[in-house]
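Q: Okay, here's the prediction I keep looking at, along with the sequence it came from:
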Amino acid sequence: MSHAEHVALAERLYAALGTGDREALGEILHPQFTGRTTEGLPLGLGGRYDGPQDMQRDFWWRIGRNYRARAHAESFHALDDGRLFVSGRYRGEAIASGAELDAAFVHLLAFSEDDRILGLEQLTDSAAWAEALSAPAGLETIDYSVRDGLAVICLDRPGRRNALDLRMAEETLAVARRVAADATVRAVLICGNGPALTVGGDIEVFAKAAPGELGTTIDSMVTPFHEALRILSLLDVPVVTAAQGSVAGGGLGYVYVADIVLAAEDAKFVTAFAALGLTGDGGGTWFLPRLVGPRRAALMYLDNRPVGAEEALEWGLVSEVVPTDELRKRAMELATRLAAGPTRAFAGMRRLLRDSERTAFSEQLLAEIRTIATAADTADATGAVVAFLDKRRPEFQGR
């Protein structure tokens, strides 16, 4: 291919990405395509992607769910090894915050013998991507703050017992993206203002749906909420949830994504879907059988069985039961302690525990070797060993 043909193919790539044209990308990218993207990009997007499907699903489409942005190529230069050097800028905005994105990029494009793109190496200003994603945005239903490494996500519709509506679902996604993009966050606390963590979906919203449109209404709420739960479940920092009063319906998702759940003595957990003739959301059909067992999960779903705090502890749905008037204080103390812990090690623990459900024992042992060796090379581990020998408490920096 000539230089002009390489440039034309690169421009086709950027146009297809701008419009989300999967068919065009299938024609442009070689089956053995490899992408390498900038380390340090938010949402864990930096790294290597093998194959066009991985690049599209795990990189480009994830960018599309978090940003409205396009690559604007400004110059093209042919390299002696046959690759094309492209420089330009990504311009657009972060969906969650509405903040402007303007980040320089360099792409190195490699080409196959059958005139397709075989590889893409990307360099870009990762800080600009993270800054746009984490920029402040107006929140009405969630009180969100980050202090001393602890991100607090507090549901804030106490007059409606923190019932989930479209606004809260979208704001949950916004703050989940913020947490994932904020390198200063070392632990997360999820809680709720008022007498309940959340009673689940707002029935008043459901009642206002026109005949035949309830499914569309629920879909519009559940889609951003589920993406938020997915992000929270994959964070590399510990998540603590404080549950009080009613915890129902899809709102149980805030419990499912946590590593540690403190329940007030007055907490009551109920799926509630059968009472409304619905099937369930919030990840319950995946999490509950794994947490409490398939028989108990079926009982909670089919018979709409409420589960009190002590029974939830016995079943494995929560980690600890505490006096109701001490819940927030105890949860804050625990989350603060975790935020001061070995963050990199916590990330490895969380991944190992999460992946163990689908990993064979022999593979899990190998994963443990890799993970503990990586953790051992961190500054926190080195400092902790020295502190142990000196008979003093280690001070972890999250590095």
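A: Perfect, thanks for sending it.
Q: switch to C-alpha atoms for all contacts and neighbour counts from now on
A: OK.
Q: For stretch 295-309, buried residues please.
A: Residues of stretch 295-309 classed as buried: 297-298, 300-301, 304-309 (neighbour count, 16 or more other Cα atoms under 10 Å).
Q: In strands, which of those appear?
A: Secondary structure assignment by DSSP state E places 307-308 of the buried residues of stretch 295-309 in strands.
Q: here comes the other one, which I'd like you to weigh against the first:
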Amino acid sequence: MSYVETENRDGVLWLWLNRPERHNALVPALVADLRSAVALAAEQAPPALVLAARGRSFSTGGDVAGFLENSGSVEALKAYSEQLVGGLHTVILDLLAFPAPVLAAINGPLTGGATGLMLAADLVAMAEDAFVQPYYSEVGFGPDGGWTALLPDRIGTAKALQIQYRNERIGATEALVLGLATCICPPEELESQIRSWTNEIAKGYAQTHRATREKVWDDQRRAEVRSRLDQEKTRFLELVTRPETLEGMRDFKKERA
């Protein structure tokens, strides 16, 4: 069973995160499936790519249970974290380099590093009851997925720091004001909103959309993002094996058991 389903809707490719029983929490296998799906989608050159998710959540970020299951040794935990965070960052960079507009349908909670999938999208439709939240300071992780590499450029350094220091929850309305969401709508209208955008996009020249995206996310800009993501990963690997982080993970899991 794949953790990512690909659906072709009139030429537009929808990639569905498919681990709903765990709120689409990220594990290396899911990230690997997503990377493969994005690569295959790029080869097909669709007019647009849509990121969506099965279940009630878009994604709750890295699965804390997965980290704990691999915490038997420092080496094992670092290797697991490298797979997960490194793989996620590769997916984000692949999305930034995708040769067509990337859209995201945020149907529910979006937390931790999975937020990078939204940050890599061009147009974001967000359900009225969805939210974004970092949670790093609740566990002891270093930020990943672009919380320091991409978010400050989107909403300003001070606001990005405020949200992370205070572990603030960004509701859909605030996400719209901040420019993280393009629009908000009732959950049942999320897919129709995305379809209206993909229909508009399909009316334009694909070569123009591609040229626009390539100039916005040119080699230099993506190299800068890559460097920042590498710094996030390095810091994540430094913090994840600390005793206080392991304690934070256990407490976090216990509170949600």
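A: All right, it came through fine. This is a predicted model, so every value here is computed, not measured.
Q: So after superposing, what's the score?
A: For this chain pair, the superposition-based TM-score is 0.80 by TM-score structural alignment, normalised by the length of the second structure; 219 aligned residues with a Cα RMSD of 1.8 Å.
Q: Make CSV out of the buried residues of stretch 295-309 of the first structure and add distance to Thr279 of the first structure.
A: CSV is the format used below for those (distance: Cα to Cα, whole Å):
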residue, distance to Thr279 of the first structure
Ala297, 13
Ala298, 12
Met300, 12
Tyr301, 8
Asn304, 11
Arg305, 15
Pro306, 16
Val307, 18
Gly308, 22
Ala309, 24
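Q: before we move on, what SS does Glu23 of the first structure have?
A: The three-state label for Glu23 of the first structure, taken from DSSP: H, G, I helix; E, B strand; the rest coil, comes out as helix.
Q: Pull up the gap between it and Gly316 of the first structure, please.
A: Glu23 of the first structure sits 46 Å away from Gly316 of the first structure, taking Cα to Cα, to the nearest Å as the criterion.
Q: These two: which has the busier surroundings?
A: Applying other Cα atoms under 10 Å to Glu23 of the first structure and Gly316 shows that Gly316 carries more neighbours, namely 16 against 9.
Q: quick one, what contacts that one?
A: With contact set as Cα atoms under 8 Å, 6 or more residues apart in numbering, Gly316 of the first structure has these partners: 291-292.
Q: Would you check how far apart it and Val179 of the first structure are?
A: According to Cα to Cα, Gly316 of the first structure and Val179 of the first structure sit 27 Å apart.
Q: One more: Tyr14 of the first structure?
A: In this view, Tyr14 of the first structure and Val179 of the first structure are 29 Å apart by Cα to Cα.
Q: Next: Tyr256 of the first structure.
A: In terms of Cα to Cα, Tyr256 of the first structure sits 17 Å off from Val179 of the first structure.
Q: now swap in Thr198 of the first structure and tell me
A: Taking Cα to Cα as the criterion, Thr198 of the first structure is separated from Val179 of the first structure by 21 Å.
Q: do the same with His226 of the first structure
A: On the measure of Cα to Cα, His226 of the first structure and Val179 of the first structure end up 16 Å apart.
Q: More neighbours: which of the two?
A: Neighbour tally, His226 of the first structure and Val179, criterion other Cα under 10 Å: the higher count belongs to Val179, 30 against 19.
Q: what span of the second structure lines up against the one helix or strand the more buried one maps to?
A: Assigned by DSSP states H and E, Val179 of the first structure belongs to helix 166-181. Aligned using TM-score structural alignment, helix 166-181 of the first structure spans residues 28-43 in the second structure.
Q: Spatially central, which residue of the first structure would that be?
A: Centrality entry for the first structure: nearest residue to the mean C-alpha point is Ile231, 1.2 Å, by Cα atoms, centre = their mean.
Q: Chain neighbours aside, what residue packs nearest to it?
A: Closest residue to Ile231 of the first structure in three dimensions, ignoring its sequence neighbours and counting by Cα to Cα, 6 or more residues apart in numbering: Ala176, at 6.3 Å.
Q: Give me the neighbour count for that neighbour.
A: Other residues near Ala176 of the first structure come to 23 when the count uses other Cα under 10 Å.
Q: what's near enough to touch it?
A: When contacts are counted by Cα under 8 Å, 6+ apart, Ala176 of the first structure touches 228-229, 231-232.
Q: could you redo the last one with a cut-off of 7 Å?
A: With contacts taken as Cα atoms under 7 Å, 6 or more residues apart in numbering, Ala176 of the first structure has the following neighbours: 228, 231-232.
Q: now swap in Leu234 of the first structure and tell me
A: Contacts of Leu234 of the first structure by Cα under 7 Å, 6+ apart: none found.
Q: What distance do you get for it to Met349 of the first structure?
A: Taking Cα to Cα as the measure, Leu234 of the first structure falls 12 Å from Met349 of the first structure.
Q: Please apply the same query to His3 of the first structure.
A: Here the criterion is Cα to Cα. By it, His3 of the first structure lies 49 Å from Met349 of the first structure.
Q: Who has more neighbours out of these two?
A: Met349 (19 against 15).
Q: For the corresponding residue of the first structure for Pro186 of the second structure, which residues are in contact?
A: Taking TM-score structural alignment as the alignment basis, one finds that Pro186 of the second structure is matched in the first structure by Pro323. Pro323 of the first structure makes contacts with 264-265, as judged by Cα under 7 Å, 6+ apart.
Q: What's the match for Ala104 of the first structure in the second structure?
A: Using TM-score structural alignment as the criterion, Ala104 of the first structure maps onto no position in the second structure.
Q: ok, how many other residues are close to Ala104 of the first structure?
A: Each residue near Ala104 of the first structure was counted by other Cα under 10 Å, and the total is 18.
Q: do the one 3 residues further on as well
A: The local packing of His107 of the first structure (other Cα under 10 Å) involves 22 other residues.
Q: Show me what the helix or strand in which it is found is packed up against.
A: If you go by DSSP H and E, His107 of the first structure is part of strand 100-111. Contacts defined by 3 or more Cα pairs under 7 Å, 6 or more residues apart in numbering; DSSP states H and E place strand 100-111 of the first structure against strand 84-94, strand 117-124, helix 126-134.
Q: Turn these into JSON lines, including distance to Gly47 of the first structure and mean neighbour count.
A: Formatted as JSON lines, those follow (distance: least, Cα to Cα, whole Å; neighbours: other Cα atoms under 10 Å):
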{"stretch": "strand 84-94", "distance to Gly47 of the first structure": "18", "mean neighbour count": "19"}
{"stretch": "strand 117-124", "distance to Gly47 of the first structure": "10", "mean neighbour count": "20"}
{"stretch": "helix 126-134", "distance to Gly47 of the first structure": "12", "mean neighbour count": "21"}
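Q: wait, which of those is closest to Gly212 of the first structure?
A: For those, the distance to Gly212 of the first structure is smallest for strand 84-94, at 33.4 Å, taking Cα to Cα.
Q: In the second structure, which residues correspond to the closest one?
A: So strand 84-94 of the first structure sits over no part of the second structure, by TM-score structural alignment.
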